[in-house]
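Participant: mind looking at a prediction? Sequence and model below.
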Amino acid sequence: MKLKDILEGYPHSLNGNKDIENIDINSIVFDSRKCEEGSMFVCIVGYETDGHKYIDSALKLGVKVICHSEELEGYKDDITYIKCENTRNALAYFANRFYSFPSKNLKLIGVSGTNGKTSFCDIAHTLFENLGFKTDYIGTLGRKNTKLEGQIIRTTPEITELTKDFSDMVKNDVDYCFLEVSSHGLVLDRVSFLNFYIGVFSNLSMDHLDFHKTMEEYYQAKKKLYYMVDRFSVINIDDDYGHRLYNELKEDKKDVISFGEKEQSDYKITIKELSLSKSSFTLTKGNNKYDFVINSIGKFNIYNVTPAIIIALEEGIGYEKIKEAILRYHGTNGRIERVAEDIFIDYAHTPDAMEKILKLIREVSSKKITLVFGCGGNRDHGKRPIMGSVSEKYADNIILTMDNPRKEKNEDIIKDILNGIKNKDKTEIIYDRKEAINKAVRNKKDDEIVLVLGKGHETYQELGDKKIYFSDREEILNSLK
């Protein structure tokens, strides 16, 4: 694509070679190591490094176009320098231009919230696939398209990856794409200039305050998504922040649909049965009642599946088809996943998610709970004692262990967790996660449930700067041999 066409419509100034009509761009990159002839290198000021430092590296690899935000010491006549106020935002615009704004030709459904994003996307992707649509999913579990499938580093990938993926989806005639939209992704322009068909809000609770600093800042970051939606947003109003969001969107004349157990919900949830094998509930909209059974555990999974059902109903799909298709869903990898009899793993790594799972087990079983968990290093310290307090409230036995300590000492992380636990007698510390799981599983009694939290689908431990292979599921199965 010609550089002139990429820049069209975005504020910028030029230095060096200004003949933008005759410059061809083959790729847009922000990592100098991926530069090649024909690349546009966009200098991003990050939290650990600054892309401006790598301009010379990019030039040595044959780059002739540099996008920057800071004044440079000198400008070469044969290089095109594009100065923009915010290069993250510029990167998003240029990537969308380069791929002809591909999300306009998809039904892109974005979900945001602290917990439930992955489960919703997995459920919705599976539901619409079972209904006969061609669907894709991008998020924590990776990519579900056969050509794109694989792990991703972030919940919401960088915009250069997303726009390329969406372009491929359009070429492959994909009908719906379900995208996890993180607060980081919203703040750091990873989803800017995308066209969202529908938005979904799950809930908001304490997390990522190392990045956002306050819950208000966190909420405002999440809120951005719902002003990028073309059709309507589906909001959980049983959540306090969801109720606030619903009212604020209504005030701003946005189309919104509410769900929850509250009487005023557009789609009212009535829970009929919860067990360790299935859940059943009724959705009521006006005079219409829709009964559903799902092969997933817990009230929170009803809240995860409900927006997917609402979207299907609002898209004009028949109730009986939806009811039959949802029965074919058997749970999300690493989300309250039964690995063996009375042994479960889950990704829960926030106080809210932990409490929901522990409450669920208490509601559907009278068995004792042995809980294995830790907290991530170099992340929000404030949630650690809260998670300690939650664990003490619901679990009979607690084993504290490592969970991605990164560059922080395990002793310091666990000390923070212990600050929230008053009765230390039922708490044991085993730093090695393999040993912690092994002890919990091998010592398990018939009247006991073992719950291993924090990793779920993850297959690694972050130790220092390295990722070491590790799977809770595999360690549990090995312990049972």
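Facilitator: Here it is on my side, so go on.
Participant: CA only for contacts and neighbour counts going forward, please
Facilitator: Noted.
Participant: can you pull out the strands in the stretch 201-350 of the chain?
Facilitator: 229-236, 256-260, 267-274, 279-285, 288-294, 337-340, 343-346 (DSSP state E, counting those that start in this stretch).
Participant: want to throw those into JSON lines with mean neighbour count?
Facilitator: Output for the strands of the stretch 201-350 of the chain, formatted as JSON lines (neighbours: other Cα atoms under 10 Å):
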{"stretch": "strand 229-236", "mean neighbour count": "22"}
{"stretch": "strand 256-260", "mean neighbour count": "23"}
{"stretch": "strand 267-274", "mean neighbour count": "18"}
{"stretch": "strand 279-285", "mean neighbour count": "19"}
{"stretch": "strand 288-294", "mean neighbour count": "16"}
{"stretch": "strand 337-340", "mean neighbour count": "17"}
{"stretch": "strand 343-346", "mean neighbour count": "23"}
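Participant: need the ones you listed in JSON lines with distance to Arg473, can you?
Facilitator: Supplementary listing: these in JSON lines, determined by distance: least, Cα to Cα, whole Å:
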{"stretch": "strand 229-236", "distance to Arg473": "31"}
{"stretch": "strand 256-260", "distance to Arg473": "33"}
{"stretch": "strand 267-274", "distance to Arg473": "24"}
{"stretch": "strand 279-285", "distance to Arg473": "24"}
{"stretch": "strand 288-294", "distance to Arg473": "23"}
{"stretch": "strand 337-340", "distance to Arg473": "7"}
{"stretch": "strand 343-346", "distance to Arg473": "7"}
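Participant: please compare the first structure with the one that follows:
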Amino acid sequence: MHTSLSALTTVVTVLAQHGPAEVVISGLTLDSRQAGPGTLFFALRGTATNGHQFIPKAVAQGVAAIVCEELPAELDPNTTYVQVPDSAEAMALMAAEFYGHPSRKLQLVGITGTNGKTTCATMLHKLFRELGYHCGLLSTVQNQIDEEVIPSTHTTPDAIRLNELLARMLKVGCTHVFMEVSSHSVVQHRVTGLHFAGGIFTNLTHDHLDYHGTFDNYLKAKKGFFDMLPKSAFALTNADDKRGAVMLQNVRGRRETYSLRGNGTFRGKLIENAVHGLHLEVDGREVQFRLIGVFNAYNLLAIYGAAVLLGEEPTEVLTVLSGLTSAPGRFEPIVSPKSRITGIVDYAHTPDALENVLQTIADIRQPSQQVITVVGCGGNRDGAKRPVMARLAAELSDRAVLTSDNPRFEDPNEILAQMQVGVPAEALGKVLTITDRREAIKTAVALAGPGDIVLVAGKGHETYQDVQGVKSDFDDKHVLATMFDLLGK
């Protein structure tokens, strides 16, 4: 694939250009290590590094052209420099142009919100494949082209990777693509220039304030996704979330809602929430689903509503949806063979998500069942939620074990000290603190009696633990199953 630099610059605002415009571009990159002949290098201002400092390296490797916000003091005569107001925005627009705007030829649906993005995207992908379509998935857990799994490193890939993946999906015959849209991706212009058929809003709670600074900025980031939807798209939001209506303000496309309280375009009513699944009435039809929990009732309504808005027949959608399971690491049960202890692995890493999971367990547990929760908080992330997470675990569990999550570059003991502040005085006796996550899970299983419930929260689908920049193998599901076996449970 190749095009001319002049064709790519027509879609961006150019402040200055030095060097010939008729340069052949055969590849795009934001990584100077991948720069070379025929490559267009984008110098981005990141949160950790400034790509402008790598311009000399890209030039030394023979890069064809450079897009930047500040021109270097010395310009190489064999390189074309394009100065733009915002390199990230330019990269997104030029990547879409380079790959032939694949999103315009696909039914691309984006899902945003604090919780539920992965479940909605994954289940929409499963649903539409069952309905006979070739589909793509872009999610936190993994990217998929039909059955082909492509490892995922970010909730939303960078704009170059994103357009490349969409082009691959289109080439192999995909008609629908379902993707998570993180708040970071909106602010960083990763989804700029994409054409969406629809957008879904799940909910908005306390998260990512380490990046956005304030809750208002976080809200604006989510709203920014809905503001970019074209007139032809649908905007589907949760009417029962107090920020749902905000998302629809000034939206150009169709404004639709879903609700469990009876005020939405798509209406649901909770009949039963039990260990075997949800029994819901959806738009007048009673349906039994395999998912558990009120939060999943909302996810199911969002999925159903989106499918209908994409033109699918309601009864057929509900029939297929009733047989589907959730995404990996989302309320995923593992039952011990001997003691019938129910282990639940969940990605809950925000106060709202943890409360939802524990409330769901409370709704379906038997009076004789003890609930033991293992939970930690990630390092180099919003610290304000740490004491809140510990308080919820202590208040909503019979026993709680506070432990390490992904400490990253922070001291795990310091993170745990911040969590412990949130434990109420009357609950101190039922809370343990064990830094080593493996030992914490082992202790929780040891404390559990026959039929009890052990929740391991925070990492879900992740198969690693991030300590000082090194990712070591660690899978909560595998560790939990190993401890059942080791302790003869």
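Facilitator: Yep, that arrived. Since we're looking at a predicted model, the values are computed, not measured.
Participant: still on that earlier bit, for Ile369 of structure 1, which of the strands of the stretch 201-350 of structure 1 is the nearest?
Facilitator: Of all the strands of the stretch 201-350 of structure 1, strand 343-346 sits nearest to Ile369 of structure 1, with 9.9 Å by Cα to Cα.
Participant: Ser322 of structure 2: neighbour count?
Facilitator: Ser322 of structure 2 has 18 neighbours, counted by other Cα atoms under 10 Å.
Participant: centroid-wise, who is the farthest residue in structure 1?
Facilitator: Asp77 (43.9 Å; Cα atoms, centre = their mean).
Participant: nearest residue to that one other than its sequence neighbours?
Facilitator: Spatial nearest neighbour of Asp77 of structure 1, chain neighbours left out: Gly16 (4.5 Å); criterion: Cα to Cα, 6 or more residues apart in numbering.
Participant: quick one: map that neighbour onto structure 2.
Facilitator: Counting by TM-score structural alignment, Gly16 of structure 1 lines up with His18 in structure 2.
Participant: for the alignment partner in structure 1 of Val421 of structure 2, what are its contacts?
Facilitator: Applying TM-score structural alignment, one finds that Val421 of structure 2 aligns to Asn419 in structure 1. By Cα atoms under 8 Å, 6 or more residues apart in numbering, the contact set of Asn419 of structure 1 is 385, 388.
Participant: how close does Asn419 of structure 1 get to Met387 of structure 1?
Facilitator: The gap separating Asn419 of structure 1 from Met387 of structure 1 is 10 Å, by Cα to Cα, to the nearest Å.
Participant: again, but for Gly51 of structure 1
Facilitator: Taking Cα to Cα, one finds Gly51 of structure 1 at 37 Å from Met387 of structure 1.
Participant: so which of these two has more stuff around it?
Facilitator: Met387 (27 against 18).
Participant: skipping adjacent residues, who's closest to the corresponding residue of structure 2 for that one in space?
Facilitator: Counting by TM-score structural alignment, Met387 of structure 1 corresponds to Met389 in structure 2. Spatially, and ignoring its direct neighbours in sequence, Met389 of structure 2 is nearest to Pro351 (5.3 Å; Cα to Cα, 6+ apart).
Participant: what does that neighbour align to in structure 1?
Facilitator: With TM-score structural alignment defining the correspondence, Pro351 of structure 2 maps onto Pro351 in structure 1.
Participant: need the contact list for its match.
Facilitator: Pro351 of structure 1 sits next to 206, 383, 386-387, 390 when contact means Cα under 8 Å, 6+ apart.
Participant: can you pick the most crowded of those residues?
Facilitator: Most surrounded of the contacts of Pro351 of structure 1: other Cα under 10 Å gives Met387, at 27 neighbours.
Participant: average gap between the helix or strand that one falls within and structure 2?
Facilitator: Using DSSP states H and E, Met387 of structure 1 sits in helix 383-394. Helix 383-394 of structure 1 differs from its equivalent in structure 2 by a mean of 1.1 Å after superposition (mean Cα distance after the TM-score superposition for structure 1).
Participant: lovely, talk soon.
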